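Asker: output the structure for:
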Amino acid sequence: MENFRGGEKKWIEGTTKEPFVNANMKEIAKTGWMSNRGRQNVASFWAKELEQDWRIGAAYFESLLIDYDVHSNWGNWMYQSGVGNDPRDRNFNIKRQAEMYDANGKFQNLWLQETLF
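Answerer: Purely as a prediction, here's the structure:
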């Protein structure tokens, strides 16, 4: 992680401006797993908000995921970053995603509880 700075480091540590991204990043750091919805959101945040090279994010996930699959991981990152056969812009609205998939905040509270105190 010493090679990361600023927003990239905050993304890895789960201390960005987006609680939904943070909760997902804390989950993968502690468990080596993240839901597909989480993977899509954090990849979108990395590539679109932080404007970082999607390949670095994909490689970082490769180093952590216990269910790592080269095709799923790299394909998801390409898809979210808008490269490859379907180059549409996929800039997720993270707040809307959190409202849709964690409306009661249960997931975010679980993973962010240590930062609430």
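
Asker: contacts, neighbours, all on C-alpha from now
Answerer: Will do.

Asker: right, and the helix or strand after whichever strand or helix holds Phe61?
Answerer: Assigned by DSSP states H and E, Phe61 belongs to helix 54-64. Next helix or strand after helix 54-64 toward the C-terminus (DSSP H and E): helix 70-81.

Asker: so which bits of the helix or strand just after that following helix are buried?
Answerer: Counting by DSSP H and E, the next helix or strand C-terminal to helix 70-81 is helix 94-101. Across helix 94-101, burial judged by 16 or more other Cα atoms under 10 Å covers Ile94, Ala98.

Asker: can you tell me which helices and strands helix 94-101 packs against?
Answerer: Under the contact definition 3 or more Cα pairs under 8 Å, 6 or more residues apart in numbering; DSSP states H and E, helix 94-101 sits against helix 19-31.

Asker: buried stuff in the helix or strand that the helix it packs on is followed by?
Answerer: Heading C-terminal from helix 19-31, the first helix or strand you meet, by DSSP H and E, is helix 36-44. Buried positions in helix 36-44, judged by neighbour count with 16+ other Cα under 10 Å: Gly38, Arg39, Gln40, Asn41, Val42, Ala43, Ser44.

Asker: before we go on, could you also do this sequence so I can check it against the first one:
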Amino acid sequence: MPSGGQYGDRQNLQQLQQSAPMAASPGGDVGAPQPAGDVTDGLIGFDQPTQQPDTPVTAGAAMGDGPGPEALGLPNQPDEDLRRLIAYLPVFEHMANQPNSSKAARNLVRQLKGMA
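Answerer: As a prediction, this is how the structure comes out:
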């Protein structure tokens, strides 16, 4: 509420605001969408037997039996990108050795040297 004004103006302003009709929302007054069905349908409990007995539990992990993260087919995994940057290590070292270089630049050089 604004302050100041004549005595009683505040009460008049409140009454005007309360009596004014509220604007409808742009999309209309529509409720939230409801889920199509029970979201727990098809879930398998921890106490249930596996549905994929030939798949090792380490499938998808970076180590162990089964396919690793490369099976996802995602291009340019972070490790692959960093390996490609090793070729530019002398340039990054020069950048990191400058007086005003950032901590991130120095950490990048450390990370690349650790992989080389």
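
Asker: how alike are these chains, TM-score-wise?
Answerer: Aligned and superposed, the two chains score 0.20 in TM-score terms (TM-score structural alignment, normalised by the length of structure 2); 38 aligned residues with a Cα RMSD of 4.0 Å.

Asker: now, which of the buried residues of helix 36-44 of structure 1 sits nearest Met25 of structure 1?
Answerer: Val42 (7.6 Å; Cα to Cα).

Asker: on that earlier part again, report the buried residues of the helix holding Phe61 of structure 1.
Answerer: Trp54, Gly57, Ala58, Phe61, Glu62, Leu64.

Asker: from Ser81 of structure 1, how far out is the fourth one?
Answerer: What it means is Phe61 of structure 1. 15 Å (Cα to Cα, to the nearest Å).

Asker: how about the last one?
Answerer: When distances are taken as Cα to Cα, Leu64 of structure 1 and Ser81 of structure 1 turn out to be 20 Å apart.

Asker: do the same with the fifth one
Answerer: The spacing between Glu62 of structure 1 and Ser81 of structure 1, counted by Cα to Cα, is 16 Å.

Asker: and if you look at Gly6 of structure 1?
Answerer: In terms of Cα to Cα, Gly6 of structure 1 sits 20 Å off from Ser81 of structure 1.

Asker: and what of Gly38 of structure 1?
Answerer: With Cα to Cα as the criterion, Gly38 of structure 1 and Ser81 of structure 1 are 15 Å apart.

Asker: next one: Arg37 of structure 1
Answerer: From Arg37 of structure 1 to Ser81 of structure 1 the distance is 15 Å (Cα to Cα).

Asker: contacting residues for Gln17 of structure 2?
Answerer: Going by Cα atoms under 8 Å, 6 or more residues apart in numbering, Gln17 of structure 2 touches no other residue.

Asker: next, it: secondary structure please.
Answerer: Three-state call for Gln17 of structure 2 (DSSP: H, G, I helix; E, B strand; the rest coil): helix.

Asker: flag every buried residue along stretch 81-93 of structure 2.
Answerer: Here stretch 81-93 of structure 2 shows Leu82, Ile86, Leu89, Phe92, Glu93 as buried, counting by 16+ other Cα under 10 Å.

Asker: alright, calling it a day.
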